[in-house]
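Engineer: Need a 3D model of the following:
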Amino acid sequence: MAVDPRLAGRRVHVKVPATTANLGPGFDTLGLALSVYDELDVAVREAPGATVRVEGVGEGEVPTDESNLIVRSIRHTFDHYGIEMPGLELVAHNVIPHGRGMGSSGAAIVGGIVAAKGLLEGIVDIDADGLLARATELEGHPDNVAPALFGGLTIAWMTPQGPQHKRLTVHRGVSLLVCVPESTTMSTALARSLQPASVPHEDAIFNVSRSALLIAALIQSPELLFAATEDKLHQNYRASAMPETDALIQALRAKGFAAVVSGAGPSILVLCGDPAQRLAAAEIVAENAATPWQSHMLAVDFKGATVVAHPVEAAA
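Structural biologist: Below is the predicted model:
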């Protein structure tokens, strides 16, 4: 394949929100987009291959060549649509913490796919289903990439035809607190390995009821958040790998806060029905944490990933 000449000179800017998945009982299904963003500039160049400059989180740590996850996501998208990826220069402005359960890998994947969509504008039309399908192929499950793509609260599920999603608007009374340990990380693969292959029937029923209740709490009745965030499918099994996270969640829930593990952890998500509750929850974390934690009072991102194409500069 030859590089499509229409790609010459194209440049895009991408912005992708962090996410928090599971939300307690909604394992591998529910996710929220957060008001923390990674940004990405991608420019087509004449030389083949790709180079990446990382600024912020991951600088000096993540790959800066074609093995970078963003580049691999761009290439995956180009390959799917039968178009050769051109030479690229990328600048990644990273804010989302890595390995903390805030969807950093999902954001990288979505950033690459949305960048590819912007670069291919007018050449290939990639719709919402195509974006979610490509992202899920790389991520393995859609619960993080769906809110990163579409914003808000998302329900994601798999079908024989591929991943599907439904985006919902969160009640304006819901406020978010995300507490992030400064030094502790958690591998998603490790977290998943700690779960059993099967669970008791009553535990499955318990989570079905709480997941249904959680949707109602998030979009209509925030006063139900505490009861709605109970879980028996994954958090207890993973607790041994995140003892401080587990201890802080127990301390928060003992005071009536709807605290859960954010994604695979070790960060903590607290869903509050009143913005003032976030201050009290943050104080509990500060008083009980044995190591440094940062508490972030966040909003729900309602836009999801965005891409802006810069005008192609005319040849001199």
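Engineer: make it CA atoms for all contacts and neighbour counts henceforth
Structural biologist: Noted.
Engineer: Show me where the stretch 51-200 of the chain has its helices.
Structural biologist: 69-80, 104-119, 128-139, 145-150, 188-193 (DSSP state H, counting those that start in this stretch).
Engineer: Any chance of TSV for these, columns mean neighbour count and distance to P266?
Structural biologist: What follows is these, written out as TSV (neighbours: other Cα atoms under 10 Å; distance: least, Cα to Cα, whole Å):
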stretch	mean neighbour count	distance to P266
helix 69-80	21	22
helix 104-119	28	13
helix 128-139	19	19
helix 145-150	34	19
helix 188-193	13	10
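Engineer: Any chance of JSON lines for those, columns distance to K255?
Structural biologist: Converted to JSON lines, the helices of the stretch 51-200 of the chain look like this (distance: least, Cα to Cα, whole Å):
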{"stretch": "helix 69-80", "distance to K255": "40"}
{"stretch": "helix 104-119", "distance to K255": "30"}
{"stretch": "helix 128-139", "distance to K255": "36"}
{"stretch": "helix 145-150", "distance to K255": "29"}
{"stretch": "helix 188-193", "distance to K255": "27"}
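Engineer: With T159 as the reference, name the closest of those helices.
Structural biologist: Nearest to T159 among these is helix 128-139; the distance by Cα to Cα comes to 11.1 Å.
Engineer: packing partners for the biggest helix by length in the chain?
Structural biologist: Determined from DSSP state H, the single longest helix within the chain is helix 201-219. Using 3 or more Cα pairs under 8 Å, 6 or more residues apart in numbering; DSSP states H and E as the contact criterion, the elements in contact with helix 201-219 are helix 225-228.
Engineer: tell me what the helix it packs on is packed against?
Structural biologist: Taking 3+ Cα pairs under 8 Å, 6+ apart as the contact cut, helix 225-228 packs with helix 201-219, strand 258-261.
Engineer: Proceed likewise with the subsequent sequence, for comparison:
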Amino acid sequence: MIRVHVPATTANLGPGFDCLGMALKLYNIVEMEEISAGLAVEIHGDGAADIPRDESNIVYQAAHSVFKEVAYQPSGLRIKLTNQIPVCRGLGSSAAAIVGGLIAANKLSGSKLTNDKLLELAVRVEGHPDNVAPALLGGITVSTAVEGEVQYMKITPPAGMKTVVAVPDFQLSTKLAREVLPSQVSLNDAVFNVGRAALLVTALCQGDLSKLCYAMEDRLHQNYRASLVPGMKKVLAAARLVGAKGVVLSGAGPTLIAFADKNFELIAKVMRDTFRENGVMAKVMVLEPSPIGATAMEVVS
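Structural biologist: Presented below is the predicted three-dimensional model:
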């Protein structure tokens, strides 16, 4: 049996829409083994009641793409999922499922595909690389598609930096969160985000967290999505007041994520309390960045 641990991820980091992401130390486990016939899917943890257990399961779909690529035909599959990453909350649950399925299937079929090829397959399924890249590679990733190939660079997270995530008790689909975005933006807003994204990458490379308050500003997606997350702007402001270096929407939301080097528990309390004051119950967690991505091992079942 193959067992894969896949980290949660936070995408965009403010201005880096669809191209920046970071792995976090919160994990889903994907277990996969070949059986004599059929498909058996077992699911535990977050989303267990809602995730399909047939061939529409995204882990199975990812695995099937690997088997097709390497011309391997398993007699049957048993898949067990143990989920800690909240589903549809902006912490990369679908990316974790995709990457877990790809890696498990690759190892099961002889480890014929490189990480670069796995990343290419992951983007085909997910549609964009901002979550799947850090889920696979770990750390902070800058990634983009160029002529059908994913080009990426990896940054080691700054020492001492942790995140505080506030996870509201409602789901928000990426599809809905994208539907509220405009199809075009002004030149001023585009220039604004290019400058902030460049500053953010440089600040993270140099470990200068003091720049995050400016570098994580955004005009491409967060303001449009604020209406989907009650109290969002108030939570962002409250976290900054108690020491967060930068606070943004995690991926498509509704989770909000603060970056800091101290006052983690105070930031968590303030984010939770501010959400509650705006009618939203939220779970808060202090999570470290994960410098490594998904890991796989073969275990005797």
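Engineer: before we move on, the earlier item: chain center to the longest helix of the first structure: distance?
Structural biologist: 22 Å (Cα atoms, centre = their mean, to the nearest Å).
Engineer: Same check on stretch 138-154 of the first structure?
Structural biologist: Once both centres are worked out by Cα atoms, centre = their mean, stretch 138-154 of the first structure turns out to sit 6 Å from its chain's centre.
Engineer: For that stretch, grab the matching residue range in the second structure.
Structural biologist: Residues 125-141 of the second structure are where stretch 138-154 of the first structure aligns, taking TM-score structural alignment as the criterion.
Engineer: what does stretch 12-23 of the first structure give?
Structural biologist: On the second structure, the counterpart of stretch 12-23 of the first structure by TM-score structural alignment is residues 2-13.
Engineer: Residue range in the first structure corresponding to stretch 151-161 of the second structure, please.
Structural biologist: Taking TM-score structural alignment as the measure, the first structure aligns residues 164-174 with stretch 151-161 of the second structure.
Engineer: err, stretch 84-97 of the second structure, not the other one
Structural biologist: So in the first structure, the equivalent range for stretch 84-97 of the second structure is 95-108, judged by TM-score structural alignment.
Engineer: for stretch 172-182 of the second structure, same thing?
Structural biologist: Mapped onto the first structure with TM-score structural alignment as the criterion, stretch 172-182 of the second structure occupies residues 186-196.
Engineer: ok, and what's touching that stretch?
Structural biologist: Outside stretch 186-196 of the first structure, the residues within contact range by Cα atoms under 8 Å, 6 or more residues apart in numbering are G99, R100, G101, H234, Y237, R238, A241, A264, G265, P266.
Engineer: Among the residues you listed, which ones are in helices?
Structural biologist: Y237, R238.
Engineer: gap between the match of stretch 172-182 of the second structure and the chain center?
Structural biologist: Per Cα atoms, centre = their mean, the displacement of stretch 186-196 of the first structure from the mean C-alpha position of its chain is 17 Å.
Engineer: Pull up the distance across that stretch, start to finish.
Structural biologist: 18 Å (Cα to Cα, to the nearest Å).
Engineer: ok so, going back, who wins for proximity to F27 of the first structure among the helices of the stretch 51-200 of the first structure?
Structural biologist: Nearest to F27 of the first structure among those is helix 188-193 (11.0 Å), distances taken as Cα to Cα.
Engineer: how about the strands in the first structure?
Structural biologist: Taking DSSP state E, the strands of the first structure run over residues 11-21, 30-45, 50-56, 87-94, 153-159, 162-168, 175-181, 258-261, 268-272, 293-298, 306-310.
Engineer: Among those strands, which comes closest to I205 of the first structure?
Structural biologist: Shortest separation from I205 of the first structure across the strands of the first structure is recorded for strand 30-45, at 16.9 Å, computed as Cα to Cα.
Engineer: what residue of the first structure takes the place of M32 of the second structure?
Structural biologist: So M32 of the second structure corresponds to V42, using TM-score structural alignment.
Engineer: One more: A237 of the second structure?
Structural biologist: Under the alignment by TM-score structural alignment, A237 of the second structure pairs with Q250 in the first structure.
Engineer: and that match, how many neighbours?
Structural biologist: By other Cα atoms under 10 Å, 15 other residues sit near Q250 of the first structure.
Engineer: Might one say that the match of M32 of the second structure is in contact with G87?
Structural biologist: No: proximity of V42 of the first structure to G87 does not meet the contact threshold set by Cα atoms under 8 Å, at 10.2 Å.
Engineer: and the two? which has more neighbours close in?
Structural biologist: Using other Cα under 10 Å, the more surrounded residue of V42 of the first structure and G87 is V42, with 24 against 17.
Engineer: any idea how far E287 of the first structure is from the residue nearest to that one when sequence neighbours are not counted?
Structural biologist: Nearest non-adjacent residue to V42 of the first structure, counting by Cα to Cα, 6 or more residues apart in numbering: L90, 4.5 Å away. From L90 of the first structure across to E287 of the first structure, the span is 42 Å (Cα to Cα).
Engineer: Those two: which has the busier surroundings?
Structural biologist: L90 (22 against 10).
Engineer: List the contacts of the more buried one.
Structural biologist: Under the criterion of Cα under 8 Å, 6+ apart, the neighbours of L90 of the first structure are L40, D41, V42, A43, A50, T51, V52, R53.
Engineer: do the same with V261 of the first structure
Structural biologist: V261 of the first structure makes contacts with L23, G24, Q235, T245, I249, S267, I268, L269, as judged by Cα under 8 Å, 6+ apart.
Engineer: That one maps to what in the second structure?
Structural biologist: Structural alignment (TM-score structural alignment) places V261 of the first structure against L249 in the second structure.
Engineer: With V71 of the first structure instead?
Structural biologist: Counting by TM-score structural alignment, V71 of the first structure lines up with Y60 in the second structure.
Engineer: how far away is the residue of the second structure most remote from its centre from N12 of the second structure?
Structural biologist: What lies farthest from the middle of the second structure is S36; by Cα atoms, centre = their mean that is 34.1 Å. As for S36 of the second structure, its distance to N12 of the second structure is 43 Å (criterion: Cα to Cα).
Engineer: and if you look at M216 of the second structure?
Structural biologist: Separation of M216 of the second structure from N12 of the second structure (Cα to Cα): 9 Å.
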